[in-house]
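> When you get a sec, could you give me coordinates for this:
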Amino acid sequence: MTFSLNTESESPARTTLHLHGRLDAQTFNDFDRAMLDVLPRVAEGGTVVLDLSALEYISSAGLRSIAMVRKSMRARGGNTLLLNPQPQVRKVFDIVKAVPLHEVFANATELDQYLDHMQRQITGAGPAGHA
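Have a look, this model is predicted:
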């Protein structure tokens, strides 16, 4: 199986990327080239969400590519969050400790709760945006 990537911009500050197939030594260059185009369009302090629900396999080359995205976003005051990793992909992240567990989310609801909590901390608002 090959690799493909779909981009979904939800707002200027948050871009979601859907990874499909295998991110390995044969495909990481495709991902890296796509990031050269996508990352500059994410606002300073923005968030890149990598939806891994359709990613079936990741190698050390793929881990390196994701690490580069995380480094680039951190340098711009932003975040990189991982969503819906399949069990075999999550196990790779667990084994190599490549991504802090607080940046990996089992589903979109969990991710939205985290993002809501982070925004409320910044704005001082109560639950669901109420002060």
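
> Only C-alpha atoms from now on, for both contacts and neighbour counts.
Noted.

> could you measure residue 66 against residue 4, distance?
Separation of residue 66 from residue 4 (C-alpha to C-alpha, to the nearest Å): 15 Å.

> cool, and residue 30?
According to C-alpha to C-alpha, residue 30 stands 8 Å off from residue 4.

> Spit out the residues that contact these two alike.
Overlap of the contact sets of residue 30 and residue 4 (by C-alpha atoms under 8 Å, 6 or more residues apart in numbering) is empty.

> who's more crowded, those two?
residue 4 (17 against 13; other C-alpha atoms under 10 Å).

> could you say which helix or strand contains the more buried one?
Following DSSP states H and E, one finds residue 4 within strand 3-11.

> what's in contact with that strand?
Residues outside strand 3-11 that contact it (C-alpha under 8 Å, 6+ apart): 15, 16, 17, 18, 19, 20, 21, 22, 23, 27, 30, 31.

> all strands of the protein, in order?
According to DSSP state E, the chain carries its strands in the segments 3-11, 14-23, 47-58, 79-83, 104-105.

> In CSV, list these along with distance to residue 115.
Formatted as CSV, the strands of the chain follow (distance: least, C-alpha to C-alpha, whole Å):
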stretch, distance to residue 115
strand 3-11, 13
strand 14-23, 11
strand 47-58, 10
strand 79-83, 10
strand 104-105, 11
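
> and this one, so I can compare the two:
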Amino acid sequence: MMSLKIEIETRQGGLYIVKLEGKLDTQTYKSCEDRLNALLGKAKVLMFDLAKLDYISSMGLRTILRIRKAMQTAGGNVMMSNVQPQIAKVFEIANALPDVPIFSSTKEADDYFDAMQRKVLEKRQPIL
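Reported below is the predicted structural model:
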């Protein structure tokens, strides 16, 4: 049986980094979906780190799309980082995530989040 390892890291501000390792397919999508559904209502941003995801099937793609839709409905967001070329090709062919930010690394995503938070804080500063 093909396996999928799921590691979820909690960050400040409702950011959850979801690291997927192995294969997201018809054998593994249900456990992934269950873990991700548990984050709905808590997460403001789900960042998928796909550095170690080797394979995704149509069911795996469907799982990510369903979670993305649920997150958007709840006012949240989904982002991707470290997407392997073969996985990026599946997303591209399916035109599945045209408006999802994709970062080359988790560090690039962290830098983006830091910059966005600084902008919000700067707007809150009283003008003297």
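
> how much does the strand holding residue 4 of the first structure deviate in direction from strand 47-58?
Strand 3-11 of the first structure runs at 160 degrees relative to strand 47-58, counting by axes from the mean of the first three to the mean of the last three C-alpha atoms, to 10 degrees.

> Buried ones in strand 3-11 of the first structure, by neighbour count?
Along strand 3-11 of the first structure, these residues count as buried under the neighbour rule (16 or more other C-alpha atoms under 10 Å): 3, 4, 5.

> Out of the contacts of strand 3-11 of the first structure, which is nearest to residue 123 of the first structure?
residue 15 (21.4 Å; C-alpha to C-alpha).

> separation between that closest one and residue 6 of the first structure?
Distance of residue 15 of the first structure to residue 6 of the first structure, given as C-alpha to C-alpha: 11 Å.

> For residue 68 of the second structure, which non-adjacent residue is spatially closest?
residue 78 (5.8 Å; C-alpha to C-alpha, 6 or more residues apart in numbering).

> any idea how far residue 41 of the second structure is from the aligned residue in the second structure for residue 91 of the first structure?
Here residue 91 of the first structure is matched to residue 89 in the second structure, going by TM-score structural alignment. Separation of residue 89 of the second structure from residue 41 of the second structure (C-alpha to C-alpha): 30 Å.

> just residue 16 of the second structure next, same as before
Taking C-alpha to C-alpha, one finds residue 16 of the second structure at 12 Å from residue 41 of the second structure.

> again with residue 12 of the second structure
Residue 12 of the second structure sits 15 Å away from residue 41 of the second structure, going by C-alpha to C-alpha.

> show me what contacts residue 131 of the first structure?
124, 125.

> go again using 7 Å as the cut-off
residue 125 (C-alpha atoms under 7 Å, 6 or more residues apart in numbering).

> residues in contact with the residue mapped onto residue 61 of the first structure from the second structure?
Alignment note (TM-score structural alignment): residue 61 of the first structure maps to residue 59 of the second structure. With contacts defined as C-alpha under 7 Å, 6+ apart, the neighbours of residue 59 of the second structure are 25, 26, 29.

> The second one - how many residues pack around it?
Number of residues near residue 26 of the second structure (other C-alpha under 10 Å) recorded here: 13.

> Nearest spatial neighbour of it, chain-adjacent residues omitted?
Nearest to residue 26 of the second structure is residue 59, by C-alpha to C-alpha, 6+ apart, at 5.7 Å.

> Great, nothing more from me.
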